[in-house]
Structures are given as structure tokens and as C-alpha cells.
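Asker: Okay, here's the prediction I keep looking at, along with the sequence it came from:
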Amino acid sequence: MDPNSSGRGVRQFKTYLLHRLEKDEKDTQRRLASTDAKEIQRFYEHYCKKYLEEGLQTRKPDEMARYYQIASVLYDVLKTVTPDKPNSEYDQYAKGVEKEKASFSHYNILPLNISGPTQPVMEIPEIKAAVALLRKINNLPTPRPDTTNGPQGIDDGPIVRDLLDWLWQTFGFQKGNVENQKEHLILLLANIDMRGSGNVHQGERQNH
């Protein structure tokens, strides 16, 4: 067809053809979007089952941290392709994923709040004593839920495992700073405990 043709019939045909192409393109996009959403849903289910549920007790914490991070990204993609289709099933599951992802956050030395097998370093008596000391918060008031501060519990309440979590939720400290200070404080308390025990043993040896 000559694009420069100006006849009435030619112009009508060109206009009809353009409208038809635009309509077909929109219909194709809708079908692809629907197919993409279903494919991502299936892949999200498969990924979570294979990498998050199976072998949880045997995988290393840093490995699980990567898997949970990827699952979180997949859910963000799923929400992007289905913005007008709320799915309570996926939302609830993703909420649990986010909660567990926080448990598998990267750490420097101490794997605090890690699901799965207990790491050997956490079995050191002085470390266990320091962790237990920080978790004596029964008499403190429960912080108000704040969804902007981090992961919430199943009942939408704040997750408070110890004194540092309580300070974070109550006063809004940065989560990363709290985790670093928590590890530092536990190591400091454990070191003081070890030194005290060493001095006691040394004194006992001198008395003998």
C-alpha cells in the first residue's frame, strides 16, 4: 500500500487497520500478563517449597538467607504483575517468608535468632548466659506495633526477643545498628564472664 495515498477509501482502510492493530496488541498484552502472572505464581510456589521448606534443618544459615532474599524479590515481582488481584494466600505466605528472612539475616559472628540447628558458637556457656540475660524482659511493657520498623509477628504484634529488640521497637532505632550492638554487647558480657571465671580458677590454683 502506498503510504502517501490520500483517497478516502485508502484513509478509511488505514485508520481501521491501525485501530485493529492497537486492539490486537492490547489483547495480546492482557493475555501475556495473565500468563506471566500464573507462571510467576507457580514458580514462586515451587521455589518456596524446594528451597525454603525442604532441607531447612540441613542448610547453612548464609545459604538460607540467600534463598529467603530471592523469595522476597519473587513476591515483589508477583505483586507488580498482579497489582489489582489481591491474593490472601500468597500475601499470608509472603508475610511468613519476610518474618523468617529476618531470622536469617546476615551476622558477623553470632547467628542470633537463626532457625534450624543450633550453631556451635551459641553453645558456649558464657554466650548462652549473655543471651539469656538480655532476654529477661518479662516486666517491660509491650511496644506498640509499627509496620514501618520491621517484621511483625503472626498476630501483627512486634517481634521482641530481647532487650535490644525492645529498645529498637520502643524508640525506633535503626535495625542494623541494633543487631550490631546486640552482638557486640553479648560478646562483651561473655568476655567479662570468661575473665571472671578465669580469675576465680587462677585464685583457686594459687591457694592450692
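Answerer: Great, that's in hand.
Asker: For the rest of this, base every contact and every neighbour count on C-alpha atoms.
Answerer: Noted.
Asker: Tell me the helices and strands packed up against the longest helix anywhere in the chain.
Answerer: Of all the segments assigned as helix in the chain under DSSP state H, the longest by residue count is helix 8-47. Here helix 8-47 is seen to pack against helix 61-81 when contacts are counted using 3 or more Cα pairs under 8 Å, 6 or more residues apart in numbering; DSSP states H and E.
Asker: buried sites along the helix it packs on?
Answerer: Taking 16 or more other Cα atoms under 10 Å as the basis for neighbour counts, the residues of helix 61-81 that come out buried are 61, 64-72, 74-75, 77-79.
Asker: And for that helix, what's in contact with it?
Answerer: Surrounding helix 61-81, the residues in contact under the criterion Cα atoms under 8 Å, 6 or more residues apart in numbering are 33, 36-37, 40-41, 44, 47-48, 51-52, 56, 94, 97-98, 100-101, 104-106, 111, 114.
Asker: Please indicate which of those are buried?
Answerer: Those of the contacts of helix 61-81 that meet the buried threshold are 37, 40-41, 44, 47-48, 51-52, 94, 97-98, 100-101, 104-106, 111, 114, by 16+ other Cα under 10 Å.
Asker: Residue 84 is in contact with residue 37, correct?
Answerer: No - here residue 37 lies out of contact with residue 84, judged by Cα atoms under 8 Å, at a distance of 11.7 Å.
Asker: Identify the contacts common to those two.
Answerer: Listed as contacting both residue 37 and residue 84 by Cα under 8 Å, 6+ apart is no residue at all.
Asker: The residue nearest to residue 191 when sequence neighbours are not counted: helix or strand, and which one exactly?
Answerer: Counting by Cα to Cα, 6 or more residues apart in numbering, residue 126 is the residue found nearest to residue 191 once chain neighbours are left out, at 7.6 Å. Counting by DSSP states H and E, the element that carries residue 126 is helix 125-134.
Asker: Could you identify the helix or strand that succeeds that helix?
Answerer: That would be, after helix 125-134 and using DSSP H and E, helix 163-171.
Asker: Going by neighbour count, list what's buried in that following helix.
Answerer: Of the residues in helix 163-171, those buried under the neighbour-count criterion (16+ other Cα under 10 Å) are 163-166, 168-170.
Asker: Specify which member of those is nearest to residue 200.
Answerer: Distance ranking of these against residue 200, using Cα to Cα, places residue 163 first at 28.9 Å.
Asker: okay, pairing it with this:
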Amino acid sequence: MSQTAGKLGMVTLDSEVVPSSLVEIAPILRVANEVEASNPRVAYLCRFYAFEKACKLDPTSSGRGVPQFKTALLQRLEHENETTLAGRQQSDARDMQNFYQHYYKRYIQALVNSTNKDDRAQLRKEYQTSSVLLEVLKAVNQTEDVEVPDEVLEAHTKVEEKIQIDVPYNNLPHDPDSQNLAITRFPKIQATVTALCNTRGLPWPAGHEKKLDEDMLDWLQTMFGFQKDNVVNQRENLLLLLTNVHIRQFPRPEQQPKLDDRAVTIVMKKLFKTYKKWCKYLGRKSSLWMPVIQQEVQQRKLLYICLHLLIWGEAANLRFMPACLCYIYHHRRACEFNSS
């Protein structure tokens, strides 16, 4: 966890290796290590805030490795307070405010205004660092009984909005800023996205404010309460699944942004193979049915597929019990879905 370094008995605190009961302070220590070269006093304030938070998280130091960790961190703070105090320009609150504003303009604003939108991971990292800095700034200001300036709060409000939109992803980005990325401009990806966004005729709950980019999975989440992260994961899963089948069709589909219905049918047959066997074995009539209007058939197929994947995503260990999943789909969700 820590290593003795130098004649002063200083310790190098690894922000990624902290006791399990204090894992919440790891991001704060990481930020302290990052900003130390440019502003040692801000780094000290971050570590001091991390120490205060550690005392609240485990006040009795009963967690494994916590006493040693706190002792090492306190020793470092005592030394750094003396060495960094001389470099303080005004007050800790004022220095933290100036540093936050400088960081926001130099790193976040510069990246947001840049024409190069590909370095999204770096921007996400800067958002996280900014959030930690504001958290420390608020703590310092509270200690000195100073209000956080409105311009700082306004700037961070924009950061929080971006954090809510710019969520981590596996292969495909989901936020509006990703529309210009090469992978999202791929015609087959656009065809699948367009098909999933066809929510025409679906009854949204009263009072629901529909957004422009909402799709079938958002509708199912609104109607049945699926978890947000599950919806995000299954959207990406389905986009790649349909796109891969779509591009393998022969003769090849036209380049126009329209999902080949053959791809939808193939994916649906594969996903519902077990469910249909289950219905046949029990002598039950399948809950799957298609509308008379041909233009609505693909939408209905996609809705069934989305519903199946969202239930599968929520099922956790039940994924290994296909019969249970079939029962849940048949008796609960599919019936409710058809009745809507």
C-alpha cells in the first residue's frame, strides 16, 4: 500500500490501491497526484479532504489496512502543509477557486471547443477530475465560511450535464456528440439506428416529455422500468447484432439507410428458438403475433427482440435457466406488452 521514500520517511500513496473500506477516496488521491506538479498546495488540499473523508468512512479504523493507511497519509499531510504553505498566493479557498477556473478553461473548454472530437476518453477523464476539484473546493470554502462563486457553479453545471450524456461505452458511443464519429456514420449502423428509432404509434405515458433521439428501448424502459445501464448495454448489443447480420445478406441490401427485414427475421428466429420450443413442449400458444399492416411488422419484430434482450439483461443468474426466462417472458412482459 505504501513505500518509504526519501530521508524524511515520506510515503508514496497509490490512489489505485487503498483499503476496501476507503475506496471512495481513490479518485481524490488520483487527482492530487495529477495536479501536484502544477500546484502542490491544491494537491495537499485534495489529500487533506481525502483524509477527512477517510475518517468519516471508517471512523474506528477497523477496516483491513486502514490504520496504516491513515497514518501514512497523515504523515505526508503534516510535511506537505509546511512545504506548500509558502506557495499559497492568497487563501486556500481563493487558490482552489483560481485553480478550478484555470483547469476548466485550459482542459475542458479547450477540448469541448476543439474540432477534433475523437479524444472522448480524455474529455471524460477531465470531467471526472473537474468534479473532484469542485468537491474539494466546496469543502475548503465551507471550512473558511466562503461562498462558491456563481460562475464556478455555472461552469460545473455544464460539466455535470456532459457527464450525464457522455457515458462510458463498449464499442458504440451513445451520446449526441458521437454523431460525427466515423463508426456512427457507417451506413449499416445508421440503418439499424433509424429502425430502432421508429416509435410511431407507441403509447407513451401521460406527461412524458419525448426526446428526439429516443428509441424502442427507451419506450420499453419507460413502460416497464428496466434499469438504465441494462438499456444502454442491450442497445449496443442489438445494434451490433443486427448490423452484423444485415451486412451479410445476399444479395446485398441497398445503401439507403433502411434495415433489411431479412436481418431482423434471422435475429428474431435465433433469439426465440428456445422460447418457441418451450411453448410447443407445454402446449402453449406463443405470445408472438404480427400486425396486419405490413409497415408495422418490422417495428413489432424489433420490439419483441428488444423486450427479450432487456429481460435477459435483467435476469442475471436466470440466464442459465432458459425455462424460467421463457416463463417470465410469456406470462408477464409479453402479455403486458401486447395489451399496450
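Answerer: Cool, got the structure. Values in this document were obtained by computation on a predicted structure and should not be read as measured data.
Asker: Can you give the structural similarity as a TM-score?
Answerer: For this chain pair, the superposition-based TM-score is 0.60 by TM-score structural alignment, normalised by the length of the first structure; 157 aligned residues with a Cα RMSD of 3.4 Å.
Asker: re earlier: so what's the residue count around the counterpart of the residue nearest to residue 191 of the first structure in the second structure?
Answerer: Residue 126 of the first structure maps onto residue 188 in the second structure, with residues paired by TM-score structural alignment. Using other Cα atoms under 10 Å, residue 188 of the second structure has 26 other residues around it.
Asker: Next, work out how far apart residue 188 of the second structure and residue 250 of the second structure are.
Answerer: 14 Å (Cα to Cα, to the nearest Å).
Asker: again, but for residue 161 of the second structure
Answerer: 44 Å.
Asker: Tell me the secondary structure at residue 168 of the second structure.
Answerer: With DSSP: H, G, I helix; E, B strand; the rest coil as the basis, the three-state label of residue 168 of the second structure is coil.
Asker: That one maps to what in the first structure?
Answerer: Using TM-score structural alignment, the equivalent of residue 168 of the second structure in the first structure is residue 106.
Asker: so where is stretch 177-187 of the first structure in the second structure?
Answerer: Aligned by TM-score structural alignment, stretch 177-187 of the first structure falls on residues 230-240 of the second structure.
Asker: Identify all contacting residues around the matching stretch.
Answerer: When contacts are taken as Cα under 8 Å, 6+ apart, the neighbours of stretch 230-240 of the second structure outside the stretch itself are 170-172, 174, 189, 192-193, 217-218, 221, 306, 309-310, 313-314.
Asker: next one: that stretch to chain centre, how far?
Answerer: 13 Å (Cα atoms, centre = their mean, to the nearest Å).
Asker: cool, and stretch 13-32 of the first structure?
Answerer: 41 Å.
Asker: ok, now how distant is residue 167 of the second structure from residue 179 of the second structure?
Answerer: Taking Cα to Cα, one finds residue 167 of the second structure at 14 Å from residue 179 of the second structure.
Asker: what do you get for residue 276 of the second structure?
Answerer: Residue 276 of the second structure sits 38 Å away from residue 179 of the second structure, taking Cα to Cα as the criterion.
Asker: Compare neighbour counts for the two and give me the winner.
Answerer: residue 276 (17 against 13).
Asker: For residue 180 of the second structure, the count of nearby residues, please.
Answerer: Around residue 180 of the second structure there are 11 other residues, counting by other Cα under 10 Å.
Asker: Looking for the alignment partner of residue 102 of the second structure in the first structure.
Answerer: Residue 102 of the second structure maps onto residue 46 in the first structure, by TM-score structural alignment.
Asker: How about residue 137 of the second structure?
Answerer: Applying TM-score structural alignment, one finds that residue 137 of the second structure aligns to residue 78 in the first structure.
Asker: Please identify which helix or strand holds residue 75 of the second structure.
Answerer: With DSSP H and E as criterion, residue 75 of the second structure is part of helix 66-85.
Asker: which bit of the first structure covers that helix?
Answerer: On the first structure, no counterpart of helix 66-85 of the second structure exists by TM-score structural alignment.
Asker: Now do the buried residues in that helix.
Answerer: Going by neighbour count (16+ other Cα under 10 Å), the buried part of helix 66-85 of the second structure is 66, 69-70, 72-73, 76-77, 80, 84.
Asker: Kindly report the same for stretch 275-283 of the second structure.
Answerer: Neighbour-count burial for stretch 275-283 of the second structure, counted by 16+ other Cα under 10 Å, picks out 275-276, 278-279.
Asker: Rebuild those residues as a markdown table, extending it with distance to residue 322 of the second structure and secondary structure.
Answerer: Formatted as a markdown table, these follow (distance: Cα to Cα, whole Å; DSSP: H, G, I helix; E, B strand; the rest coil):
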| residue | distance to residue 322 of the second structure | secondary structure |
| --- | --- | --- |
| 275 | 8 | helix |
| 276 | 12 | helix |
| 278 | 9 | helix |
| 279 | 12 | helix |
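Asker: just those now: which is nearest residue 40 of the second structure?
Answerer: Nearest to residue 40 of the second structure among these: residue 275, at 61.6 Å, using Cα to Cα.
Asker: Spit out the contact partners of that closest one.
Answerer: Taking Cα under 8 Å, 6+ apart as the test, what residue 275 of the second structure contacts is 323, 326.
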